[in-house]
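Chemist: predicted model and sequence below, questions to follow.
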Amino acid sequence: MNIYLFCSGGFSTSLLAQNMKNEFNKQGYDDIEVEAYDYGSLDDVVEDADLILLAPQIAWVKNDVNEEYPEKKVMVMEMTDFGSMNGERMVNKIKESLGI
C-alpha cells in the first residue's frame, strides 16, 4: 500500500511521513510505503497512491482531488496531528479509516 502525503511545499510533511513509516514498521506493516510530496506533483505521482493525505493548509483542494481521482481514498490531516507530527495517531486513524 502506498500512502502519499501532500502539502504546499512537501517539507512539512516529510517528517510526519518518516514518523508514520516508523510507526507502521513498529506495528508490523512492513509493506506500507509512506511518501511526502508537494501538492504541485500530485498529478505526476497519484497513479501509484492508494491513500492521499492532504495537509491542513491545502484542505481546500479535497473536493477537487476527489472529483479528479474518484477511485482514490482522500483524507485531510487534522491540524493537531499535523502540527505535532504524531505518526502513531495518524497511523491509527488511517487503519481505522481503511479497516486494516
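Modeler: Yes, it's here.
Chemist: going forward, measure contacts between C-alpha atoms and count neighbours the same way
Modeler: Noted.
Chemist: need the three-state assignment for the residue lying farthest from the centre of the chain.
Modeler: When distances are taken from the C-alpha mean of the chain, residue 28 lies farthest, 18.6 Å away, according to C-alpha atoms, centre = their mean. Following DSSP: H, G, I helix; E, B strand; the rest coil, we place residue 28 in the coil state.
Chemist: alongside the first one, take a look at this:
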Amino acid sequence: MKKIFLFCDAGMSTSLLVSKMLEVVNKHNLDIHIEANPCIKAQALIQDQKPDCVLLGPQVRFMLGKMEDICKPLNIPVDAIDSVAYGAMDGEKVLKSAIRMIKKSQAK
C-alpha cells in the first residue's frame, strides 16, 4: 500500500481534498492510503510512518524547504500542491501528481 500525506496549517483545509482524492482511489480500486495532518505533526509522522509522498497545501508552501530537509534523507518526494488544483478541489489531478512523484522517486 502506498501512503500519501498532505499537510496544511491545521490539517482541516486539506481534509476535503483528501476526500476527493479517496473518491478516485475507490473508483479505481487503488491500494493507496491518504491522510491530512497539521504541519506541526509533520516531522514525527514522516519519520515514524515513512509515507511514499508528501504534499503541502498552498498556504504552507513556505515550509517546502524544511519539509525537503525532513524527506530527502528518507527518499520521500515532497512538493506543494498546485494552487489551481487545490482551489478547485481537483482530487484526481492532485492524486495523479502524487503518483508521478512516487514513480519518479522509485525509479532513482
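Modeler: Arrived safely, thanks for sending. In this text, all values refer to a predicted model and were calculated from it rather than measured experimentally.
Chemist: TM-score for these two?
Modeler: Comparison of the two superposed chains (TM-score structural alignment, normalised by the length of the first structure) gives a TM-score of 0.89, and 99 aligned residues with a C-alpha RMSD of 1.5 Å.
Chemist: residue 39 of the first structure matches what in the second structure?
Modeler: Aligned by TM-score structural alignment, residue 39 of the first structure pairs with residue 39 of the second structure.
Chemist: surely its match touches residue 5?
Modeler: No: assessed by C-alpha atoms under 8 Å, residue 39 of the second structure is found out of contact with residue 5, at 10.5 Å.
Chemist: please identify which of the two sits among more neighbours.
Modeler: Each of residue 39 of the second structure and residue 5 has its neighbours counted (other C-alpha atoms under 10 Å); residue 5 has more, 23 against 19.
Chemist: identify the residues contacting the most centrally placed residue in the second structure.
Modeler: When C-alpha atoms, centre = their mean is applied to the second structure, the residue found nearest the centroid is residue 55 (3.0 Å). Contact analysis of residue 55 of the second structure by C-alpha atoms under 8 Å, 6 or more residues apart in numbering lists 4, 5, 6, 7, 78, 79, 80, 81, 98.
Chemist: count the neighbours of the fifth one for me.
Modeler: In this case it means residue 78 of the second structure. Here the number of neighbours of residue 78 of the second structure (other C-alpha under 10 Å) works out to 24.
Chemist: what sits against it?
Modeler: Residue 78 of the second structure neighbours (C-alpha under 8 Å, 6+ apart): 53, 54, 55, 56, 64, 67, 68, 71, 101.
Chemist: longest helix in the second structure, please.
Modeler: helix 91-107 (DSSP state H).
Chemist: nearest residue to residue 22 of the second structure in space, please, no chain neighbours.
Modeler: Leaving aside its sequence neighbours, residue 22 of the second structure sits nearest to residue 34 (C-alpha to C-alpha, 6 or more residues apart in numbering; 7.2 Å).
Chemist: what does residue 60 of the second structure correspond to in the first structure?
Modeler: In the first structure, residue 60 of the second structure lands on residue 58 (TM-score structural alignment).
Chemist: and its match, how close does it get to residue 23 of the first structure?
Modeler: 24 Å (C-alpha to C-alpha, to the nearest Å).
Chemist: more neighbours, the two?
Modeler: Regarding residue 58 of the first structure and residue 23, a neighbour count based on other C-alpha under 10 Å identifies residue 23 as having more, with 20 against 14.
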